[in-house]
Every structure is written in C-alpha cells, then in structure tokens.
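Visitor: need a structure here:
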Amino acid sequence: MKINELFNTKELVFSFEIFPPKVTSPISTVYNTLEELKDLKPDFISVTYGAGGSLTDNRTTELSSLVKEKYGVESVAHLTCISSTKEEIDIILDDLKMKGVENILALRGDIPVGQDPKGEFNYAYELISHIKNRGDFNILGACYPEGHVKGRDFKEDMLHLKLKEEMGATQFISQLFFDNSYFYNMLEQKEKLGIKSPIQAGIMPVVNKNQIERIASLCGAHIPEKFIKIMNRYEHDKDALREAGIAYAVEQIVDLVSSGVDGIHLYTMNNPYVARRIHENINTIINSINNKKVI
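Guide: All right, here's what the predicted structure looks like:
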C-alpha cells in the first residue's frame, strides 16, 4: 500500500520510526520491539537507513520487508544518497521492489567522517527525482521546522521543500522539535508557497538527557527553557525523567492534534515502553478524530 493514500481516509495519520541494530548484533534483537509496536496498530513504521553491510544485504531493506510481511504493518524504508552512486541507489531500489516495499523516505544524509560525497546526488530532491523516474514507489521527504542545520536560511529550506514536492514527494515527515510554534510557522510558510502535500509532525520523547542534547545539537533543534528545567530536575532519576519526557511529548501531541495537524510520527528509539505509554494517552483522541472523518 502506498501510504499517501492514508491521508484521504484518515484525519490523523499516526506512525513510528525504528532503527536497525548494529551490524555486529543479530537483526533479531529488534523483533521484540516490532512485536510490541505492531500491537499498537500504527498506520506505518519507518526504518532508518543503517550504515554497514553490503548493498544487497541491507538491514533497512530487510527490516522494512519484515515489518510489512511478518508483522502486517505498512513500512517506509529510509534511503540516503550523499554517499552513494546512482548505480548503488538502483541496486537498493531493485531490492526494495523485489521485497515488496512500496514507500521510501528520500534523504540527503550526512557525509561519513573521513569520506567524500560521491557527487552524483547533492540534494534530497535529486534522489526524489531519480526514484520517481526509476520505479513505482511512493516517495516521502523530510522537512525542518527550525531550518536544516546546514542550510543558509529558513526561506531557502522551504523552497527546497516545494522543489521536493515538484520532483515527486507526496508527503513529508518533520525533523524533531520541542517547541510547537516552529512547526506552526512552517505550516504557514507551506501554505504561502502553495505546497499541498501533508506533513506529519516528528516527535521524540526524552528519556535520556545526554542523548537528547546530542541529537538536538546535531539537528539544530531548540530546547525550550521549560524543557531544560525538566531535564535538569530529573537528570539523576532515570524513571522520573522518562515519565516527565513522556508527559511533555503527550502535551506536545495533544496541542498539535487539537490544531489539526495531518499526522504524528513518533521517534521511538526502539523503546516500545515509551511508545506504548504515549499511545495509551492519545489513542482515544486519535480514534475520535478519525471516526469523525469516516462519518
């Protein structure tokens, strides 16, 4: 199933992101996570692009196929391009098609330390265009409520978003953010530019202070003062910080849903407990909204 069709039947699309285990660990280590996540009945699960392994033995491809075929949940395979040639990308696309994966999140990706970009793809919109001309896939793109960390300015980012849509992206998933005002501003700019594709809000619950500070610094996400106080207060109490992080994420999601966003994409960090707790808090709201759409 091409998941862009979900937005025609659902008022709110709800999904999860997982990542493949390291190449030094068996892929089965993520099976328990998938078992628990599929019971929450997400609309789809996306699988991040894992480094390592051969082109024809790609864990992202393998897990994306498993999510769909074994666990009965539609999947989205992440695919980055900055360190790949067109020939290498085509090998992965052929493998995805052979395994029945129909949805791809097309990303530029980061240049690995000590390597140079291959030069055949410099931007995500180039990968989107290539995939569009290469096979019958549904293509997703990424967007950045606070601007891309390596972008020159937010206006340029939004023009790139429009270009991604023109090249073939049918929907977008946002980078994580902790202040909803940035997401609402992005939606306003989206409307002004005439971008029609739906955008899901990417939400990451905080369960570890050092981890979230590292991730926020890498992607340029602003951490509000309210959020800093939570982390500082509970940083030495693992359970309390986890519960406070869940509560903050739920508060974010309820505000976003009340404002009519197209969807929520939860960055689970392969933590099914956190995903389940959040789902328990918002499931009634999601069902109520989607039942209205059906009626």
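Visitor: okay, CA-based contacts and neighbour counts for the rest of this
Guide: Fine.
Visitor: number of nearby residues for Ile92?
Guide: 19 (other C-alpha atoms under 10 Å).
Visitor: roughly how far apart are Gln189 and Glu166?
Guide: Distance of Gln189 to Glu166, computed by C-alpha to C-alpha, to the nearest Å: 16 Å.
Visitor: oh sorry, the question was meant for Lys190
Guide: Distance of Lys190 to Glu166, given as C-alpha to C-alpha: 13 Å.
Visitor: higher neighbour count, the two?
Guide: Lys190 (19 against 14).
Visitor: check contacts around that one.
Guide: Met158, Lys196 (C-alpha atoms under 8 Å, 6 or more residues apart in numbering).
Visitor: that one and Glu102, how far apart?
Guide: 26 Å.
Visitor: equivalent analysis for Gly245, please.
Guide: For Gly245, the distance to Glu102 equals 33 Å [C-alpha to C-alpha].
Visitor: in the stretch 151-295 of the chain, which spans are strands?
Guide: For the stretch 151-295 of the chain, the strands defined by DSSP state E, counting those that start in this stretch cover 171-174, 199-203, 263-267.
Visitor: what's the angle from the last one to strand 199-203?
Guide: Per axes from the mean of the first three to the mean of the last three C-alpha atoms, to 10 degrees, the angle that strand 263-267 makes with strand 199-203 is 30 degrees.
Visitor: who does strand 263-267 touch, helix- and strand-wise?
Guide: Contacts defined by 3 or more C-alpha pairs under 8 Å, 6 or more residues apart in numbering; DSSP states H and E place strand 263-267 against strand 13-18, strand 199-203.
Visitor: could you also give me the structure for this next sequence, so I can compare it with the first?
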Amino acid sequence: MQISQMFKRKPCVFSIECFPPKQTANFDKMKDTLRTMRTLNPDFISVTYGAGGSTGGVSTVEVAEFLKNDLNVEPLAHMICMGSDKAKAAQLLDQLNAAGVRNVLTLRGDRTPTRPESPDFAHASDLAQFVWQTQPEFDIHAACYPEGHPEAATLAQDVANLRFKQEAGATHLLTQLFFDNMHFYRFLNLARRAGITLPVSAGVMPIVKRSQIERTVALSSASLPSEFTRMISRYQDDPESLYAAGVDYAVQQLRDLIEGGADGVHLYAMNDAKVAAAVYEGIKDLL
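Guide: Prediction:
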C-alpha cells in the first residue's frame, strides 16, 4: 500500500523508525523487536539506510522485506545520495520492488569518510526525481527540518527548497526530531504559506538514557527548551527517573502534536521496543 494514501484515510498516521543491526548475528533479536513493535499498530515502520552485504550487517532491503512479508507491516525504506549513483539507486529499487516494498524515503545522507559525494545526486530532490521518472510505481517520501537544515542559511530558505522535493514527486514529508513543538508549528505555517501541500509527520525521540543526551542531541542540531534541560539536569544521575521522565516528555510532546492537528507522528524509537510500547501506551487513546 502507498503510505501517502494512509493520510487520506485517518486524521493522524502513527509510525515508528528502526535501523538495521550492524551485525548479522543480531538480526534475530531485531526481528523480535519488530514483532513487539507490530503490536503497537503502527501504520508504517521506516527503515534507515544499511548497505549490508560485504560491509557486514543487515541491509535495509532485508529488514523491509521482513516487515512487509513476515509481519504485514508497510515499510518505508531509506535511500541516500551519498555513496550512490544512478546504477546503484536503480539496483536498490529493483531489490525493493522484488521484495514487494514500494515506499522510499529519499535523503542526501550524512557526509562520512566512507561515503563519497554522488556524481548523479547532489540533493535529495535529485534522487526523488530519479525514482519518480524511472520507477513511477514507487511512493516517494522526503525529509524536512522544523528548525532548518544545518547547512541552510535560514529556515525560510530551507522551507522554500522543499518545493523542489514536492515538484520531484514527493508525497509526504517526515521531520527531523525536535524537542519544542513550537518549532514544528512555526515550520508548518511557513511551509503552507510557501505552497507546500504535502502531509507532514512530526518526528519525536524519547531521551531515556544519559548516553543519548550528548550523542543524539548534538547530531540532530535540535534546540533544547528549558523544560527539557531542567529534566536532564534533575535526573541525569538517576537512570530510572530519567527513563520515566524521558518517556513522559515524549508522550506530552506527541499528545500536543496529535491534538494540534499533525498529519502524522513518527517515533524515533532507536530499536527499543520497550520505550516504543511505553510511549504508545500514553498516546493510543488519541490514535
């Protein structure tokens, strides 16, 4: 099923993100995690990019195929520009198509020493257009940044650039994580005024461990509201209390977003089924 059709059938679409394990030996454990996540009734589960194969680990295709064919959950497979070209992108699309997976999230991807710049896709919109033109049976999704992409000069400029993704065939936008809902509402207002008509899913990540604080927050470039920083300061040396407070903070964020009319809410669960279940328990009455 095309994920874009889900937004026409219900007021708020609920989704979860997972990532392929780096070791093939951990795939069975991940399958158990996904079986638990399935009980939370997600409309779809997105699968971040993993090459698998000679690089070790499990590929995006393998995880997406398991979701689609074993669990009957619609997967959203990530594709990235970095380290790819038209031939590699076409091969990945063929593999996904053979597995029955026809929803893809087109991303530029992070710059790393092992991923050279793509000779064919300078921007995510270029990759989206390639998918749209070569394999029109795929439903294309794209990312957006409520506080602006770190490399964009201004938020307004970043929002304006979303038109390229919309014109390239994207049917739905999925946000980077954020901790202050006012950024999301402001972004959404700017996007609608700029002519962006696509449904937008708001991405939220529960921060439940001290180890997540610096790593996740720094990588996301998300700003931290005072309520969040007070929570961290108060409970960072109390693991059980931090866990409970982090789940509650995410629940309150999501409840506000759902009640505020978000087209969808997306849970960055970091492959933690226990956290996903705890958060879902706090919002399921609204879904």
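Visitor: using CSV, please lay out the strands of the stretch 151-295 of the first structure together with mean neighbour count and distance to Val254 of the first structure.
Guide: Shown next, in CSV, are the strands of the stretch 151-295 of the first structure (neighbours: other C-alpha atoms under 10 Å; distance: least, C-alpha to C-alpha, whole Å):
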stretch, mean neighbour count, distance to Val254 of the first structure
strand 171-174, 22, 17
strand 199-203, 24, 12
strand 263-267, 23, 10
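Visitor: nearest to Thr48 of the first structure, of those?
Guide: Of all the strands of the stretch 151-295 of the first structure, strand 263-267 sits nearest to Thr48 of the first structure, with 10.3 Å by C-alpha to C-alpha.
Visitor: average gap between the closest one and the second structure?
Guide: For strand 263-267 of the first structure, the mean deviation from the second structure after alignment is 0.4 Å (mean C-alpha distance after the TM-score superposition for the first structure).
Visitor: what's the angle from that strand to strand 13-18?
Guide: Using the same axes, to 10 degrees: strand 263-267 of the first structure against strand 13-18 is 20 degrees.
Visitor: next, the contact list for the closest residue to Val30 of the first structure other than its chain neighbours, please.
Guide: Using C-alpha to C-alpha, 6 or more residues apart in numbering and skipping residues adjacent in sequence, the residue nearest Val30 of the first structure is Pro21, 6.8 Å away. Going by C-alpha under 8 Å, 6+ apart, Pro21 of the first structure touches Ile27, Thr29, Val30.
Visitor: His279 of the first structure: which of these is nearest?
Guide: Val30 (19.5 Å).
Visitor: longest helix of the first structure?
Guide: Counting residues, the longest helix in the first structure under DSSP state H turns out to be helix 272-294.
Visitor: show me what that one is packed against.
Guide: helix 31-38, helix 238-258.
Visitor: could I get those helices as TSV with mean neighbour count?
Guide: Listed next are those as TSV, based on neighbours: other C-alpha atoms under 10 Å:
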stretch	mean neighbour count
helix 31-38	17
helix 238-258	18
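Visitor: can you list those helices in JSON lines and add distance to Gly220 of the first structure?
Guide: Output for these, formatted as JSON lines (distance: least, C-alpha to C-alpha, whole Å):
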{"stretch": "helix 31-38", "distance to Gly220 of the first structure": "28"}
{"stretch": "helix 238-258", "distance to Gly220 of the first structure": "18"}
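Visitor: so which of these gets nearest Leu107 of the first structure?
Guide: helix 31-38 (23.6 Å).
Visitor: which strands or helices does that closest one pack on?
Guide: Helix 31-38 of the first structure packs on helix 272-294, going by 3+ C-alpha pairs under 8 Å, 6+ apart.
Visitor: what does the helix it packs on rub up against?
Guide: 9-12, 33, 36-37, 40, 205, 246, 249-250, 253-254, 266, 268.
Visitor: what's the answer for stretch 214-225 of the second structure, then?
Guide: Here stretch 214-225 of the second structure makes contact (C-alpha under 8 Å, 6+ apart) with Glu147, Pro150, Gln176, Leu177, Phe178, Phe179, Asp180.
Visitor: who touches the second one in this structure?
Guide: Read that as Pro150 of the second structure. Contact analysis of Pro150 of the second structure by C-alpha under 8 Å, 6+ apart lists Ser221.
Visitor: same deal with the fourth one?
Guide: Under the criterion of C-alpha under 8 Å, 6+ apart, the neighbours of Leu177 of the second structure are Ala202, Gly203, Val204, Met205, Ser220, Ala222, Tyr268.
Visitor: ok, now the last one?
Guide: Listed by C-alpha under 8 Å, 6+ apart, the contact set of Asp180 of the second structure reads Ser223, Leu224, Pro225, Gln253.
Visitor: shouldn't the last one be in contact with Asn181?
Guide: Same thing as Gln253 of the second structure. Yes: under the criterion of C-alpha atoms under 8 Å, Gln253 of the second structure makes contact with Asn181 at 6.8 Å.
Visitor: residue boundaries of the helices in the second structure?
Guide: So, for the second structure - with DSSP H - the helices run 3-6, 27-38, 60-65, 86-98, 124-134, 155-167, 181-193, 210-220, 226-235, 239-259, 273-283.
Visitor: make TSV out of the ones you listed and add distance to Gly52 of the second structure.
Guide: As requested, those are arranged in TSV below (distance: least, C-alpha to C-alpha, whole Å):
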stretch	distance to Gly52 of the second structure
helix 3-6	25
helix 27-38	11
helix 60-65	8
helix 86-98	12
helix 124-134	21
helix 155-167	28
helix 181-193	34
helix 210-220	23
helix 226-235	36
helix 239-259	31
helix 273-283	23
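Visitor: Thr170 of the first structure: what's its closest spatial neighbour, skipping adjacent residues?
Guide: Ser197 (5.5 Å).
Visitor: sorry, that was for Phe66 of the second structure
Guide: In space, Phe66 of the second structure is closest to Lys31, 8.0 Å off (C-alpha to C-alpha, 6+ apart).
Visitor: one more: Asp110 of the first structure?
Guide: Nearest non-adjacent residue to Asp110 of the first structure, counting by C-alpha to C-alpha, 6+ apart: Ile82, 6.9 Å away.
Visitor: so what's the one you found up against?
Guide: Counted by C-alpha under 8 Å, 6+ apart, Ile82 of the first structure has contacts Arg108, Gly109, Asp110, Ile111, Pro117, Lys118, Gly119, Glu120, Phe121, Asn122, Tyr123.
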